[in-house]
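Chemist: Predicted model, plus sequence, below.
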Amino acid sequence: MQRRTIHTDRAPQAIGTYSQAVQAGNTVYLSGQIPLVPATMELVEGSMEVQIRQVFDNLAAVAEAAGASLADIVKLNIFLTDLGHFPLVNQVMADYFQEPYPARAAIGVAALPKDAQIEMDAVLVLNS
């Protein structure tokens, strides 16, 4: 099976030993995104809604670099330091996704890189 590394300057650069995404066959595995602004590599300033939107925008940029879109995501994992933000995630997600929605997990965690409050990773399938 052929593997391809996905990279874009429109999403934050990797802050560790990983790729923004890796394609294996027609499946693309997107690494976790936190609400970093790609140009500054700093956390976006603003409300939790602004942070959630930044994460979705970062995921969208990586998906586009792979030749896909958020609509091609089949599995989305959401990590929150406060599960009280889960209803807001649902509300914002409705602006980015249409039915059929991806399978999803929402997980409460103690901490995230750079003290972010939210991180998401995803798996998408490319149309052949």
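Modeler: Received the coordinates, thanks. This one's a predicted model, so the numbers in the text were calculated from it and none came from an experiment.

Chemist: all contacts plus neighbour counts: C-alpha atoms, from now on.
Modeler: Fine.

Chemist: after the longest helix along the chain comes which helix or strand?
Modeler: Longest helix in the chain, counting residues (DSSP state H): helix 48-65. Using DSSP states H and E, the next helix or strand after helix 48-65 towards the C-terminus is strand 73-80.

Chemist: next, the one to line up against it:
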Amino acid sequence: MTIQRITSAEVTEPAPGTWSNCLKTGDTVYVAGLTARDKQLKPTGGEEYEQARLIFDRIRHLVTAAGGTMRDVVKINIYMTRIEHREEVWRARREFFDGAFPVATLVEVSSLAQPEILVEIEAVAALGHGGRPV
């Protein structure tokens, strides 16, 4: 089985030699921890809700480029610097998922890559399995 790098015109790729935003092997898609950044990779998005919405949208673009939908996402890991604002991330999550939500881990961390970054989310999707149950 080969490993395929997945890209989307909507998601800026990191510099060569650092990491990949998305890899696909077989019917499994792995999305790296993404943050709310603009096309120049500068932090954007405001508070937790806005940042989470931008991140889930970036995940959607990558999963779609891999041939799937958000219904194929089976696991997400969420890292936050202010866990007391978790309801805002959950509010954004409800805009992208329905039915049986993906399994999830939520962890508070002391900091992320830059002080303005409040949320980081990674995802795993299983393509072509009919989506999650309702």
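Modeler: Received, thanks. Worth saying up front: this structure is predicted, and the values here are computed from it rather than measured.

Chemist: care to give me the TM-score?
Modeler: TM-score of the superposed chains, computed with TM-score structural alignment, normalised by the length of the first structure, equals 0.91; 127 aligned residues with a Cα RMSD of 1.5 Å.

Chemist: re the thing from before, now the angle from the longest helix of the first structure to strand 73-80?
Modeler: 150 degrees (axes from the mean of the first three to the mean of the last three Cα atoms, to 10 degrees).

Chemist: Walking through the second structure, point out its strands one by one.
Modeler: 3-5, 22-25, 28-34, 73-80, 103-108, 119-126 (DSSP state E).

Chemist: quick one: the second one to the first structure mean distance?
Modeler: So the one you mean is strand 22-25 of the second structure. Mean deviation of strand 22-25 of the second structure relative to the first structure after superposition (mean Cα distance after the TM-score superposition for the first structure): 0.9 Å.

Chemist: I'd like to know which elements that strand is packed against.
Modeler: Counting contacts by 3 or more Cα pairs under 8 Å, 6 or more residues apart in numbering; DSSP states H and E, strand 22-25 of the second structure is packed against strand 3-5, strand 28-34.

Chemist: buried residues in the first one?
Modeler: Spelled out, it's strand 3-5 of the second structure. Residues of strand 3-5 of the second structure classed as buried: none (neighbour count, 16 or more other Cα atoms under 10 Å).

Chemist: Show me what it is in contact with.
Modeler: Here strand 3-5 of the second structure makes contact (Cα atoms under 8 Å, 6 or more residues apart in numbering) with 20, 22, 23, 24, 25, 26.

Chemist: after superposition, how close is it to the first structure?
Modeler: So strand 3-5 of the second structure averages 0.9 Å relative to the first structure (mean Cα distance after the TM-score superposition for the first structure).

Chemist: quick one: that strand to chain centroid distance?
Modeler: 17 Å (Cα atoms, centre = their mean, to the nearest Å).

Chemist: Likewise for the longest one?
Modeler: With Cα atoms, centre = their mean as the basis, the distance from the averaged C-alpha position of strand 28-34 of the second structure to the chain average is 7 Å.

Chemist: quick check: that strand aligns to which part of the first structure?
Modeler: Matched against the first structure by TM-score structural alignment, strand 28-34 of the second structure falls on residues 27-33.

Chemist: Look up how far residue 119 of the second structure lies from residue 108 of the second structure.
Modeler: Residue 108 of the second structure sits at a distance of 9 Å from residue 119 of the second structure (criterion: Cα to Cα, to the nearest Å).

Chemist: Which one of these two is surrounded by more residues?
Modeler: Neighbour count, other Cα atoms under 10 Å: between residue 108 of the second structure and residue 119, residue 119 has more, with 28 against 15.
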